[in-house]
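Visitor: task: produce atomic coordinates for the following.
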Amino acid sequence: MAALLWLLIPLFAAIGAAIYAGIAARAGKRKSGGDVAELAGYARFREAMERRPSDSDAAA
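Guide: So this is what the prediction gives:
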């Protein structure tokens, strides 16, 4: 009987990990749309880096 108990511990741990992974993946999907915002931010960054500094920027 004790051997059965020791075999159940990893089983419960695996079930708990699967439940946690499912909840974490579901929460990540709710925050989805971050890719679009991230790509837009990267495009703004690229545009800013491609711009040449103006005379007023050089004085600062």
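Visitor: going by C-alpha atoms from here, please, whenever you check contacts or count neighbours.
Guide: Fine.
Visitor: how about the residue nearest to the spatial centre of the chain, what does it touch?
Guide: The residue lying closest to the centre of the chain (C-alpha atoms, centre = their mean) is Gly28, at 7.0 Å. By C-alpha atoms under 8 Å, 6 or more residues apart in numbering, no residues touch Gly28.
Visitor: Proceed likewise with the subsequent sequence, for comparison:
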Amino acid sequence: MGALLWLLIPVLAGLAAALWSSWAMRNRKSGDVAELAGYARFRAAMERQEPAPTVPDPASDPV
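Guide: The predicted structure follows:
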């Protein structure tokens, strides 16, 4: 009887692994719409040409 209990451990581990793998490989319905929209906003922000802020030169300060 003890040997059957020890065999139950790998069987339960196999069932748990099968359940986990079926959950991990499920079809997700969310899609890539949000990720693609975020990437498009990122590209638009990177392509914008904004002038660099100018720092006043302390040597040309008339004070």
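Visitor: now do the helices in the second structure.
Guide: 2-24, 33-47 (DSSP state H).
Visitor: adding mean neighbour count and distance to Pro53 of the second structure, write those helices out as CSV.
Guide: Listed next are these as CSV, based on neighbours: other C-alpha atoms under 10 Å; distance: least, C-alpha to C-alpha, whole Å:
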stretch, mean neighbour count, distance to Pro53 of the second structure
helix 2-24, 11, 49
helix 33-47, 11, 17
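Visitor: what's the separation between the residue nearest to the centre of the first structure and Ala59 of the first structure?
Guide: Going from Gly28 of the first structure to Ala59 of the first structure by C-alpha to C-alpha, to the nearest Å gives 45 Å.
Visitor: please apply the same query to Ile19 of the first structure.
Guide: From Ile19 of the first structure to Ala59 of the first structure the distance is 58 Å (C-alpha to C-alpha).
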